[in-house]
Each structure stands twice: as C-alpha cells, then as structure tokens.
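**Student:** attaching a predicted model along with its sequence, questions to come.
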Amino acid sequence: MANILVVDDEMGIRELLSEILGDEGHVVQLAENAQQARAARIESRPDLVLLDIWMPDTDGVTLLKEWQRDGMLTMPVIMMSGHATIDTAVEATRIGALNFLEKPIALQKLLKAVQQGLSRGNDVVRPALPSLPATVAETHVNNVLAHSFSASSAAYESRSFAAVAVPAPATNNQFANLSFELPLREARDAFERIYFEYHLHREGGSMTRVAEKTGLERTHLYRKLKQLGVESVKYAKRGE
C-alpha cells in the first residue's frame, strides 16, 4: 500500500483515479490545483504523484520545477496530459518526471506506470539536466512517449480481482420486474445494472473477465459501474 497524490483540475478524472487506485489498496489524496498540491506534499509526503500538466494558475511543469528547485522532488512524479508536446515532455523529463500518461488514461497503462513508479520510490530522484543535449533528451522522451502512449494492450499483463461482496446474478424474476412504464433512460439503466451484476457474479468479480465479456475497456467499465450505482461493490486482490 502506498500514499498517492493525484493532482488534476478535472473532478471526474480525480474521482476515477481515486476509485481505481483505492481498489488497488492505496491511500489516495486529491488536489485540484497547485496550491492544494503544495500543501498535500508537505503534510503527507506522498510516495508517488500523478500530476496533470495543464491546470489553471500554475501548470504541472511549473509545479514540478518548483519542487525540484526547493529540494522537494523526493518522490516519483508521473505527468498526465491529453495534449502533451515534445517540448513540454523534454522539459518535464529534464526536471525529473518519471513517466507520461496520455488522457484518456487506459487502466492497464495507469497500473503499470504506478507500479514502476513505486518500485523506484527509494531511488534518488534525478536532478535537473540543463547540460543534456537537446537531441539526446528528445530521443529519450520520444522513446518514453512511444512506450507510454502505445495503444496495444498486449504489452501489459492482465490482473484478476475477486469481489468481497458481489450481488446475486440476475434471475428471470428480476427481469420480469422491470416496468415498461418507466422512461426509456431509467429502464435502460435498470437493465444495465442487472446485466453487469450478473456478469460480476458469473466471473467471480474479475474486472478483466467482465470487461472481456461485455466488450468494454476496463476504464470505461469502472465509469459505467459508478454511473449505475454499482460502485459500492468493492474489489480486493486475491488472497487479501
């Protein structure tokens, strides 16, 4: 279990990352801007920071540079952005960013990046590299971005989860109780709720297998379960 700080001005992304990392057993703190991130960095000394690049007031690269300047960049930092440029990536890498995640963030990429970051948590954080030739830095960043932004999921290991408490599978009676008098949207939500509860029970709570069965990417599956009110079901690793 690790203490992870998520810094992003978008509430939906903060909540989604908090839910996913919380299900992984981590303690998650949230900050919506640089001011809150500074306070959280001092108070909790996080083991890892997920830092959005584009934020109002103070952007993520500026905050990263500030932490490096003040000797507070003692933890791995993973940058997040939906439109990072090579120049921005080079600058963040020189300052000390460990990795980049492209939005929307695929679950497998998130979990692998977090695992890699935590495994390097005890390493001495790199200082800024002002003397590093630009061509070398750009080559390094291009390699990082190519790895981080890869759309292929074959490079990532699948991970299974078991449900602590999974609703009973849907029965014919449950479907029979669906009222045709409901507005279409409410009826659809009711059906989808039963549908996902059925697959969660059938697959023993494995989010990987439910995603495969339903044809959803796991990040989208998390969002759908939350939207339907199924987010109260908590998942834990096997053996815990």
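**Tutor:** That came through, no problem.

**Student:** contacts, neighbours, all on C-alpha from now
**Tutor:** OK.

**Student:** give the buried residues for stretch 7-16.
**Tutor:** By neighbour count with 16 or more other C-alpha atoms under 10 Å, stretch 7-16 contains the buried residues Val7, Asp8, Asp9, Ile13, Arg14.

**Student:** the fourth one belongs to a strand?
**Tutor:** The reference is to Ile13. No: read with DSSP: H, G, I helix; E, B strand; the rest coil, Ile13 is helix and lies in no strand.

**Student:** quick one: contacts for it?
**Tutor:** Counting by C-alpha atoms under 8 Å, 6 or more residues apart in numbering, Ile13 makes contact with nothing.

**Student:** now do the contacts for Ala34.
**Tutor:** So Ala34 contacts Val7, Asp57, Thr58, Asp59, Gly60, Leu63 (C-alpha under 8 Å, 6+ apart).

**Student:** and Pro104, how far from Ala97?
**Tutor:** From Pro104 across to Ala97, the span is 19 Å (C-alpha to C-alpha, to the nearest Å).

**Student:** repeat that for His220.
**Tutor:** Noted for His220: a distance of 27 Å to Ala97, by C-alpha to C-alpha.

**Student:** same for the longest helix along the chain, what does it pack against?
**Tutor:** Looking across the chain with DSSP state H, the single longest helix is helix 184-202. If you count contacts as 3 or more C-alpha pairs under 8 Å, 6 or more residues apart in numbering; DSSP states H and E, helix 184-202 packs onto helix 172-176, helix 207-214.

**Student:** next up, a second structure to put side by side with the first:
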Amino acid sequence: MANILVVDDEMGIRELLSEILGDEGHVVTAAENAQQAREFRHGGVPDLVLLDIWMPDTDGVTLLKEWQRDGLLTMPVIMMSGHATIDTAVEATRIGALNFLEKPIALQKLLKAVQQGLSQGPKTARAPTLYPQPAAASGESNDTVVTAGVFNNPASSEAAHITTMPSVAVASESLFSSSFGLPLREARDAFERAYFEYHLIRESGSMTRVAEKTGLERTHLYRKLKQLGVDPGKLSKKGG
C-alpha cells in the first residue's frame, strides 16, 4: 500500500484515478489545483504524485519547478496531460519528473507507470503519511478515497464465493421470472444489474477481477456500474 497524491483540475479525472488506484490497495488523496497540492506536500511526503500539466492557477511544470527549487522534490512525480507538446514533456523530465502519461490514459500504462514510480522509492527514508483532505469547494464532493486492499486476498475471495453463490442463484431465478413482464429496456437493465452484482459479490469487490471476468475495460466498467446504480462498495461487504 502506498500514499498517492493525484493533482488534476478535472473532477472526473480525479475520481477515476482515485477509484482505480484505491482498488489497487493504495491510499489516494486528490487535489484540484496547485495550491492544494502545495498544502499536502508541506504536510507530508507522498510515495508518488500524479500531476496534471494544464491547471488554471499554476500549471504542473511550474509547480514541479517550485518543488525542485525548495528541495521538496523528494518523491517520484508522474506528469499527465492531454495537450502537452514533446518539448513540455522533455522539460518536465529534465526538471525531475519520472514519467509522462498522455490523456486519455490507458489502464495498463497507468498501472505500469505507478508501479515503476513506487519502485524508485523516496530519496530519504520516512514513515508513511496520511493526508488531511481540504474542505471541498462549494458544489463539489469530497474526493478522498480509502484503500480497497482487503479485496486482494484469494482465500477470502474463494470463501466469499462459497458462502454467497447459493443466495445469488436464488435471486437470479427470481429475477428472470419477474422480468418477463417488463418492457425490453427495463428487463435488460435488470439483467445487467444482476449480472454485475453477481460478479462483484463473487470477486469480493475487486474491480480488476470483475473487469477481467466481464471482458470490459475498467473505465467502461465504472461508467456502466454508475449508469445502472450499482454500488461496488456495498456489494464488496457482502462478498467479504
């Protein structure tokens, strides 16, 4: 488990990265601008920073320069952007960035870059730090995401499968018998909802394994669950 700071002015990007990395077992803190990122960095040293380049107040490259100037660039930093030029990426690397990811970020590239960054380790030894989340701006939800590492235990997953599958099977039979009287679209949504709930319970809430089982990309899977009103967190408790 690592403490990762995600800095991006787009709420959707912060939420998506937080969900993916949280599901991988990391503690994720999100900052929506450079000022919040500064506050987090002065409060502790994250194990890794994912830093967007284009932000409204202070861009990521400028923030990276500040940290280097003030001796605060003691953690791996991965830059992100959907509009940066090669020159910008080269400059960020020269300053001290470890890697550069182009948006939209492919899942495997993200996980590989994060693993590579964490393997670098800090320049100075220190204990893991948890970060306080700043008050959310008016109209915006809090972006703090807690770890989901408990779902990575194969033994507990198998036990969950044994104890929960009979009830799921009964529910599925009831679903089919009650869905034939619905309009096609509603019946299809009911089936898809039961289908994903089945796999979430069986896999103890692991979005990685559910994505593999259902053949969907993680990004598509998150959007589908949100569309169907399925809460992976609640179902993971049933599976655990």
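**Tutor:** Structure's in. What do you need? Since we're looking at a predicted model, the values are computed, not measured.

**Student:** about what we covered before: if you count what's nearby, which of Pro104 and Ala97 of the first structure comes out ahead?
**Tutor:** The residue with more neighbours, out of Pro104 of the first structure and Ala97, is Ala97; 25 against 11, by other C-alpha atoms under 10 Å.

**Student:** what about the more buried one, which SS state?
**Tutor:** Recorded secondary structure, Ala97 of the first structure: coil (three-state DSSP).

**Student:** is it correct that it is in contact with Leu73?
**Tutor:** No: using C-alpha atoms under 8 Å, Ala97 of the first structure is not in contact with Leu73; the gap is 9.4 Å.

**Student:** shared neighbours of the two, anything?
**Tutor:** Common neighbours of Ala97 of the first structure and Leu73 (C-alpha under 8 Å, 6+ apart) are Leu64.

**Student:** quick revisit: any idea which of the helices and strands packed on helix 184-202 of the first structure is most buried?
**Tutor:** Counting by mean count of other C-alpha atoms under 10 Å, helix 207-214 has the highest mean neighbour count of those, with a mean of 17.

**Student:** give me the contacts around that one.
**Tutor:** Contact partners of helix 207-214 of the first structure, identified using C-alpha under 8 Å, 6+ apart, comprise Ser158, Arg159, Ser160, Phe161, His199, Leu200, Glu203, Glu217, Arg218, Leu221.

**Student:** after superposition, how close is that helix to the second structure?
**Tutor:** Averaged over the aligned pairs, helix 207-214 of the first structure sits 4.2 Å from the second structure after superposition, using mean C-alpha distance after the TM-score superposition for the first structure.

**Student:** past that helix, which element shows up next along the chain?
**Tutor:** As assigned by DSSP states H and E, the chain's next helix or strand after helix 207-214 of the first structure is helix 218-227.

**Student:** what residues in the first structure pair up with stretch 11-22 of the second structure?
**Tutor:** Matched against the first structure by TM-score structural alignment, stretch 11-22 of the second structure falls on residues 11-22.

**Student:** quick one: that stretch to the second structure mean distance?
**Tutor:** After superposition onto the second structure, stretch 11-22 of the first structure sits on average 1.3 Å from its aligned residues (mean C-alpha distance after the TM-score superposition for the first structure).

**Student:** hey, where'd the strands end up in the second structure?
**Tutor:** Taking DSSP state E to define them, one finds strands in the second structure at 3-7, 27-31, 48-52, 77-81, 99-102.

**Student:** summarise which helices and strands the fourth one is packed against.
**Tutor:** Okay, so that is strand 77-81 of the second structure. Contacts defined by 3+ C-alpha pairs under 8 Å, 6+ apart place strand 77-81 of the second structure against strand 48-52, strand 99-102, helix 107-120.

**Student:** please identify the deepest-packed of these.
**Tutor:** Scoring these by mean count of other C-alpha under 10 Å, the most buried comes out as strand 48-52, with a mean of 27.

**Student:** so which elements touch it?
**Tutor:** strand 3-7, strand 77-81, helix 107-120.

**Student:** export these to JSON lines and tack on distance to Gly22 of the second structure?
**Tutor:** Shown next, in JSON lines, are these (distance: least, C-alpha to C-alpha, whole Å):
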{"stretch": "strand 3-7", "distance to Gly22 of the second structure": "9"}
{"stretch": "strand 77-81", "distance to Gly22 of the second structure": "17"}
{"stretch": "helix 107-120", "distance to Gly22 of the second structure": "12"}
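
**Student:** sorry, back to before: out of the helices and strands packed on helix 184-202 of the first structure, which comes closest to Gly82 of the first structure?
**Tutor:** Closest to Gly82 of the first structure of these, according to C-alpha to C-alpha: helix 207-214, at 23.9 Å.

**Student:** surely Gly117 of the second structure touches Leu110?
**Tutor:** No: counting by C-alpha under 8 Å, Leu110 is not a contact partner of Gly117 of the second structure; they are 10.5 Å apart.

**Student:** picking up where we left off before, can I get the helices and strands packed on strand 77-81 of the second structure in TSV with distance to Ala187 of the second structure?
**Tutor:** Output for these, formatted as TSV (distance: least, C-alpha to C-alpha, whole Å):
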stretch	distance to Ala187 of the second structure
strand 48-52	41
strand 99-102	39
helix 107-120	31
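
**Student:** indicate which one of these is closest to Ala171 of the second structure.
**Tutor:** When these are compared by C-alpha to C-alpha, helix 107-120 sits nearest Ala171 of the second structure, at 33.0 Å.

**Student:** how much does the closest one stray from the first structure?
**Tutor:** Helix 107-120 of the second structure sits 1.2 Å off on average (mean C-alpha distance after the TM-score superposition for the first structure).

**Student:** helices and strands around that helix, which ones?
**Tutor:** Helix 107-120 of the second structure is packed against strand 48-52, strand 77-81, strand 99-102, with contacts defined by 3+ C-alpha pairs under 8 Å, 6+ apart.

**Student:** distance to Thr88 of the second structure added to those strands, as JSON lines?
**Tutor:** JSON lines is the format used below for those (distance: least, C-alpha to C-alpha, whole Å):
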{"stretch": "strand 48-52", "distance to Thr88 of the second structure": "12"}
{"stretch": "strand 77-81", "distance to Thr88 of the second structure": "10"}
{"stretch": "strand 99-102", "distance to Thr88 of the second structure": "10"}
